[in-house]
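# just to be clear, the model below is a prediction. Sequence and coordinates:
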Amino acid sequence: MTTTLNVPAADLPAPPDAAKKPYTVKAPHGAQRSDEYYWLRDDKRKNPEMLAYLNAENAYVDAVMKPLKPLEDKLYGEIVGRIKQDDSSVPYRERGYWYYTRFETGQDYPIHARRKGSMEDAEQVLLDVNAMAKGKDYFSVGAMEVTQDNQILAWADDAVGRRQYKIRFKNLATGEIYSDVIENTSTDLVWADDNKTLFYVENDPKTLLTVRIKKHVLGTPASKDVLVYEEKDDSFYMGIERSRDDAYICINIHSTVSSEVRCAPAADPKEFFVLAPRQRDVEYDADHLGGRWVIRTNAPGADGKPAPNFKLVTADDGARSIKEWKDWIAHRDDVFVEGFELFDGFTAVAERSNALERLRLIGKDGKEEFVKADEPAFSMGLSVNSEHDTPWLRYTYTSLTTPATTYELNTATGERKLLKRQPVIGYDADKYVTERFWATARDGVKVPVSLVYKKGFEKNGKAALLQYAYGSYGMSMDPGFNSTVVSLLDRGMVYAIAHIRGGQEMGRKWYDDGKLFHKQNTFNDFVDVTADLVKAGYAAPDRVAAYGGSAGGLLMGAIANMAPDKYRVVLSQVPFVDVVTTMLDASIPLTTNEYDEWGNPEKKDYYDYMLSYSPYDNLKKQAYPAMFVGTGLWDSQVQYWEPAKYVARLRDLDTGKQPVLFRTNMDAGHGGKSGRFRRFREQAEMYSFMIDQMQVSADIVAK
């Protein structure tokens, strides 16, 4: 059977119609644009007219989706039914304690705990997030750090969803919650060796930029916290961490194209030295072990050759400039160095080649080997390796058919232990197939695609397909297991991840070719992947759905304007669709950090290029696909008014008859609702809309 709304348009309520109010957005170079829905922006989220519009849109979604509520409930039950409710993470050892997170049946939030000596010893609960979240619409613990003497816990929590955290403290010996509270922070927390001084990052309360490093001494007012470092350049982010050997506390300062690391001895962190002064187009990150620095960088070597795919260099303990760095792992045009982990006896290097991840192990004797994988498309990476004086490497492995798995590999003997494979109740990996497909973009570039479907699938050009991508910030969308997708595969659908330019799956050039004045490649790649998948028989031309979120929502808006006829449905979550207006406003959180990603529209050449693809500005009179657009009222990364304005203008211009739904989560931010179950209700609603629109069977296909 198929499920359809089967409700005459006349019987459905009319979609909301937002009021138009004249407003002109001006650029410094004189350009002007009319924005009749600018009034929907309210930084305080209190404007009654704006809230009434968002609530009207939610009521419209409720009315349109009412016939599909049974399917939504069914999907939600399937998704949640695959979750092992009394689950726990793989414990890791640090300073004599085993730390882990566990869930209890029926509970939405984790319990963070530890055991001293071994996992057979008594449990000590650090934080029961279920109790902390009680009575709150949203709650998240963003970070936790324990003092070097194992006695005091600091954590950062957010009760709004805007990623402005409060830091609090607990005495783990007595259970006492201290009265100290620090507001407007990020999640980075580092204790000094004195076990009473905490270093943290303070955010600007309006722009949310990481602007200051401060230190707090337990028992003193937060208003007296000492300023350690202030970043004056608002195109940079900041973080703080300990070095691998715990010898240093390091401030990591980075923009899209430049980095700087400042460190101080953890035993006496009074003065921070600069490891290497920042330079435009030179990025680096560093760690310390065995009396030397190991640095991942794209800086040219002594020969002057650039290293866009990054390399590893070393430096003596006292080195303070790039000139003192010595090449260790050379740059390669076909391998992107993504990260590394230092151990006493070896180094693990995380790399990318041919759009796949791999781990290269380098022994002290210089011998190298790769950690093996068994599937054509997979995701592999470093896991929690809290101790460096061990031959055991922990790493994660997953694919579109293999649930998240944690292995432990003895680099001396080759012995491998399976520590955990994420339980997925009722799931049988043997019933599904994953493969790698290469599409050809219009400029001739080959674009990798990861595919998964149920065994028995026939490439006869009749199936429904969901195509997902992101394509920005150099973030790679690796083919990892997604339990919600199983409900689609079981109904005969194909799921595809398009590894388009703008990500970093194929190295740094893949990223560079999908940003700034090359951004159009990102959108072209996605559309061209769709065309090739349809041509190859993976989907019917009228049964393709596109899905993306955040910057991937920008992608959704762009492809809906470019090629509306290629998509039956577009699913867009927290979409960045008003590119030019947002990037012209430095008061909006995160804007200034991203000039090297999108460009600064205060410069006319960037303005004109961004305007050429900005989804809100390029809406036009044409028939658009069915759309489901979601946002969070408290989103700090893509403000709610971007999708709100986009949908309001889309309703004015759309000449088609497909439904456009706009759901605002009134008590959440960029990541949706908190808790491990509630977010799946949103996913089930969106999936039920897509399944209905593409005439996919509501029942599971037996094969």
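Everything's here; your move.
# for the rest of this, base every contact and every neighbour count on C-alpha atoms.
Noted.
# strands along the stretch 551-700 of the chain, start to end?
For the stretch 551-700 of the chain, applying DSSP state E, counting those that start in this stretch gives strands covering 569-573, 626-632, 660-665.
# any chance of TSV for the ones you listed, columns distance to G239 and mean neighbour count?
Output for those, formatted as TSV (distance: least, C-alpha to C-alpha, whole Å; neighbours: other C-alpha atoms under 10 Å):
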stretch	distance to G239	mean neighbour count
strand 569-573	27	27
strand 626-632	26	25
strand 660-665	29	23
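# so for V61, which of these sits nearest?
Across those, V61 has its closest neighbour in strand 660-665 (5.7 Å, C-alpha to C-alpha).
# who touches that closest one?
54-55, 57-58, 60-61, 626-633, 640, 644, 647, 651, 672-673 (C-alpha atoms under 8 Å, 6 or more residues apart in numbering).
# centre of the chain to stretch 619-631, how far?
Relative to the chain's own centre, stretch 619-631 is displaced by 24 Å; criterion: C-alpha atoms, centre = their mean, to the nearest Å.
# pull up the distance across it, start to finish.
Using C-alpha to C-alpha, to the nearest Å, the end-to-end distance of stretch 619-631 comes to 19 Å.
# one more: stretch 115-134?
Stretch 115-134 has an end-to-end distance of 26 Å (C-alpha to C-alpha).
# just the strands from the stretch 401-550 of the chain, written as ranges.
Assigned by DSSP E, counting those that start in this stretch, the strands in the stretch 401-550 of the chain fall at 405-410, 416-421, 432-440, 446-454, 465-468, 494-498, 544-549.
# for comparison:
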Amino acid sequence: MRVTATAQTPSSPAVPPVPPTAEKRPTSRTHHGDTVTDPYEWMREKDAAELTAHLEAENAYTEARTAHLAGLRERIFQEIKSRTLESDLSVPTRRGQWWYYGRTVEGSQYGIQCRAPLASPDDWTPPVLSPDVAVPGEQVLLDGNVEAAGEEFFSLGSFEVSNDGTTLLYGVDVAGDERYTIRVRDLVSGENLRDEIPETFAGATFSPDGRFIVYTTVDDAWRPDTVWLHELGTPVTDDVKLFHEPDERYWVGADFTHSDRFLMIEMGSSITSEEWLLDADDLRGTPRVVWPRRDGVEYSSEHAVVDGQDVLYILHNDKALDFELVRVAASDPAGARETVIAHEPGRRLLGLSTFRDWAVAGYRRDGLERLGMLDYATGAVSELAFDEPLYSVGLSGNPEWAPPMLRLGYGSFVTPGTVYDYVVATGELLLRKRQPVLGGYEVSDYAQERVWATAHDGTQVPVSLVWKRSFGAPAVDGPRPVHLYGYGSYEHSIDPGFSVARLSLLDRGVVFAVAHVRGGGEMGRQWYEDGKMLRKRNTFTDFVDAARHLVDAGYTTPDRLVAEGGSAGGLLMGAVANLAPELFGGILAGVPFVDALTTILDPSLPLTVIEWDEWGDPLHDAEVYAYMKSYTPYENVREGVTYPRILAVTSLNDTRVMYVEPAKWVARLREVGADALLKCELVAGHGGVSGRYNAWKERAFELAWILDVLGLADDAPAQ
């Protein structure tokens, strides 16, 4: 294998760095009569010395190519740091006899989880905490900095205190592969118990009585497939298997209902779901199915007590594309259904959170999230109103079953993350905290709006914009540099949200934009259906049409337009680079799913079989195979075109989108003369590096590259 990379040192002459050249080792695969020869598939050998050398050479080349941005990276890092209140506390959340909250401390990478006792049983007003003032009775439950000592990576996958407040469970990942070791701590003594459960999935939970831990494990393809019951103080080898799902299309999870009445065991694919109930006071009993699975029918259940009867509120899409809500008897879920919220096309019901006296419905209408209070007696829904034209809102930390108020999380592109308490009896919205942004940030200095781009088939695609007012209105005052973000898969919506790091772009005159393309969920279930399977190309063409609209309408020019997307959004980036390379000055692809066909053809790889419901099954369906081959970025790199500058960022231990995909993609792009860089974190997972300072530095690296592409690398922020 030949790997070369030359990085300049301060004493070396200005010799352009040479990109690594990976050896070609042709391997062939044949499906549906089509043979593909792949010269770089050998890179899948993660433990091979040649692969390690190649990735290290790629990193050295990327560092050499971006060495001139070192000063800008440091400035952006310092800007993020200076705008962040490094020593801070979250708004306390009441649970049982305690207020629970998190601390961050200046200079520390990880958060510290704490609690303090209630002043009285009737105390529902969270105390106002200050990092400079000691909290009476404070108890540190878990200090992430202590737990992460000596580790290059640290992430929590579970964190829960038992109902009686005496015991803590937490799951730790120190590799980035999302396999967690569960540990248990006695909060009276502060000592860890002997209970330790390795190789688990995220999301373990205590039983209501605190005697048991319910957790899940994964199969060889990283699919959570089995639910287990562990009794504290007993060997892990004695754990009871509560449920196993053999069908590789389905994942499995488990949690207790908010009422603590049932354990709900959930399984689902992208298009089908099924739930089983187990009485919380008889966890070794036999679970019973809510509704037997039917292909294409999704549902989710919540328990409540109405007029003294146990009922289930079930959100489902059986002959209801955007879902409807029904109520059934918990003792006979398959029996008579009472419609509570009827199906309404264009209003996508997202979920229901039940409480003792009322419930909260979450739904999406006109591209925005909404919350509505559901009256158990009448079925009436009262929507909560907010002033901004673009915003995000959702429930945030409501563990109590019968609270007088609801904790909400709110924000927009210009409004920092905000915590409200909503008083149910009066409708009053109490501001508890707004994310501090230091350095004189003023919401009124920035603006946000939504415009519409016309897609190739006439569909109107929403595009959100945010900018700093002092630079003038985009399009009105001339073309501006634009950073365009997109995702468009799994019905995931990119909702308005604030970013401290983004200010380093906005304050240099960059307009941030989001193309809400089909395949996401912004405009309802049909929006998602029209951007998946054999209609996946709509995702890519929508993004191209949105970019073209921004150019044609005078918002920007191609050389001043940088696109970004991650994971499935990275697939989007690779696809649009092939479809319309002339429209972009640069493309940033994070953990990009750019070799999708190779991955989806191999059912032994993590998550592949589950993914067939999203992308199609090219292994057994020739039409799907041909369709995926027509758009997969790695398969469709073009000769004879000028690609925009490309930066691909990945992680060696990512189990969702493996490092090999961007590594192969960059190698193939270089074959056709593209200016492509690869940055691979050698100790990280799908979410990138761990620790807030490390994450800020990583984002500063990416933002500096974006500014360099936009010709703003030497510009200081506007004052």
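Sure thing, it's come through. Keep in mind that this is a model prediction, so the values were computed, not measured.
# report the TM-score for the pair.
Once superposed, chain against chain, the TM-score is 0.95 (TM-score structural alignment, normalised by the length of the first structure); 685 aligned residues with a C-alpha RMSD of 1.8 Å.
# I240 of the first structure: which of the strands of the stretch 551-700 of the first structure is closest?
Per C-alpha to C-alpha, nearest to I240 of the first structure of the strands of the stretch 551-700 of the first structure: strand 626-632, 28.5 Å.
# aligned partner of T405 of the first structure in the second structure?
Superposed on the second structure with TM-score structural alignment, T405 of the first structure falls opposite T418.
# hang on, the earlier thing: format the strands of the stretch 401-550 of the first structure as TSV; extra columns: distance to A122 of the first structure and mean neighbour count.
Shown next, in TSV, are the strands of the stretch 401-550 of the first structure (distance: least, C-alpha to C-alpha, whole Å; neighbours: other C-alpha under 10 Å):
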stretch	distance to A122 of the first structure	mean neighbour count
strand 405-410	25	18
strand 416-421	21	14
strand 432-440	41	18
strand 446-454	43	23
strand 465-468	45	25
strand 494-498	44	25
strand 544-549	43	24
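# out of these, which gets nearest to V282 of the first structure?
strand 446-454 (27.7 Å).
# onto which residues of the second structure does that closest one map?
The aligned range for strand 446-454 of the first structure is 460-468, by TM-score structural alignment.
# returning to what we had before: could I get the strands of the stretch 551-700 of the first structure as JSON lines with distance to A531 of the first structure?
Formatted as JSON lines, the strands of the stretch 551-700 of the first structure follow (distance: least, C-alpha to C-alpha, whole Å):
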{"stretch": "strand 569-573", "distance to A531 of the first structure": "15"}
{"stretch": "strand 626-632", "distance to A531 of the first structure": "19"}
{"stretch": "strand 660-665", "distance to A531 of the first structure": "24"}
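# which stretch among the ones you listed comes nearest D608 of the first structure?
Closest to D608 of the first structure of those is strand 569-573 (C-alpha to C-alpha; 24.8 Å).
# give me the mean deviation of the closest one from the second structure.
Its matched residues in the second structure lie on average 0.4 Å from strand 569-573 of the first structure after superposition (mean C-alpha distance after the TM-score superposition for the first structure).
# what's the angle between that strand and strand 660-665?
Between the axes of strand 569-573 of the first structure and strand 660-665, defined by axes from the mean of the first three to the mean of the last three C-alpha atoms, to 10 degrees, the angle is 20 degrees.
# one step back: and of the strands of the stretch 551-700 of the first structure, who's closest to R416 of the first structure?
Of all these, it is strand 569-573 that lies closest to R416 of the first structure, at 39.6 Å by C-alpha to C-alpha.
# please tell me how far the spatially closest residue to the match of T405 of the first structure that is not a sequence neighbour sits from G397 of the second structure.
Excluding the flanking residues, the one nearest T418 of the second structure by C-alpha to C-alpha, 6 or more residues apart in numbering is R434, at 4.2 Å. According to C-alpha to C-alpha, R434 of the second structure and G397 of the second structure sit 16 Å apart.
# burial count for the equivalent of T35 of the second structure over in the first structure?
In the first structure, T35 of the second structure lines up with Q32, judged by TM-score structural alignment. Neighbour count for Q32 of the first structure, taken as other C-alpha atoms under 10 Å: 11.
# who's in contact with Q32 of the first structure?
Here Q32 of the first structure is in contact with 24-26 (C-alpha under 8 Å, 6+ apart).
# out of these, which ones does the second structure keep as well?
Retained in the second structure by both residues aligned by TM-score structural alignment, their matches' C-alpha atoms under 8 Å are the following of those: 24-26.
# and which of those residues is nearest to T105 of the first structure?
Using C-alpha to C-alpha, these come closest to T105 of the first structure at V25, 51.6 Å.
# out of the strands of the stretch 551-700 of the first structure, flag the one nearest A10 of the first structure.
The closest of those to A10 of the first structure is strand 660-665. By C-alpha to C-alpha, the value is 15.8 Å.
# against the second structure, where does that closest one fall?
Using TM-score structural alignment, the residues of the second structure aligned to strand 660-665 of the first structure are 676-681.
# from the chain's centroid, how far away is that stretch?
21 Å.
# with the first structure overlaid, report how far that stretch is off on average.
Mean for stretch 676-681 of the second structure is 0.7 Å (mean C-alpha distance after the TM-score superposition for the first structure).
# and W39 of the first structure, that one's in a helix?
Yes - according to DSSP: H, G, I helix; E, B strand; the rest coil, W39 of the first structure belongs to a helix.
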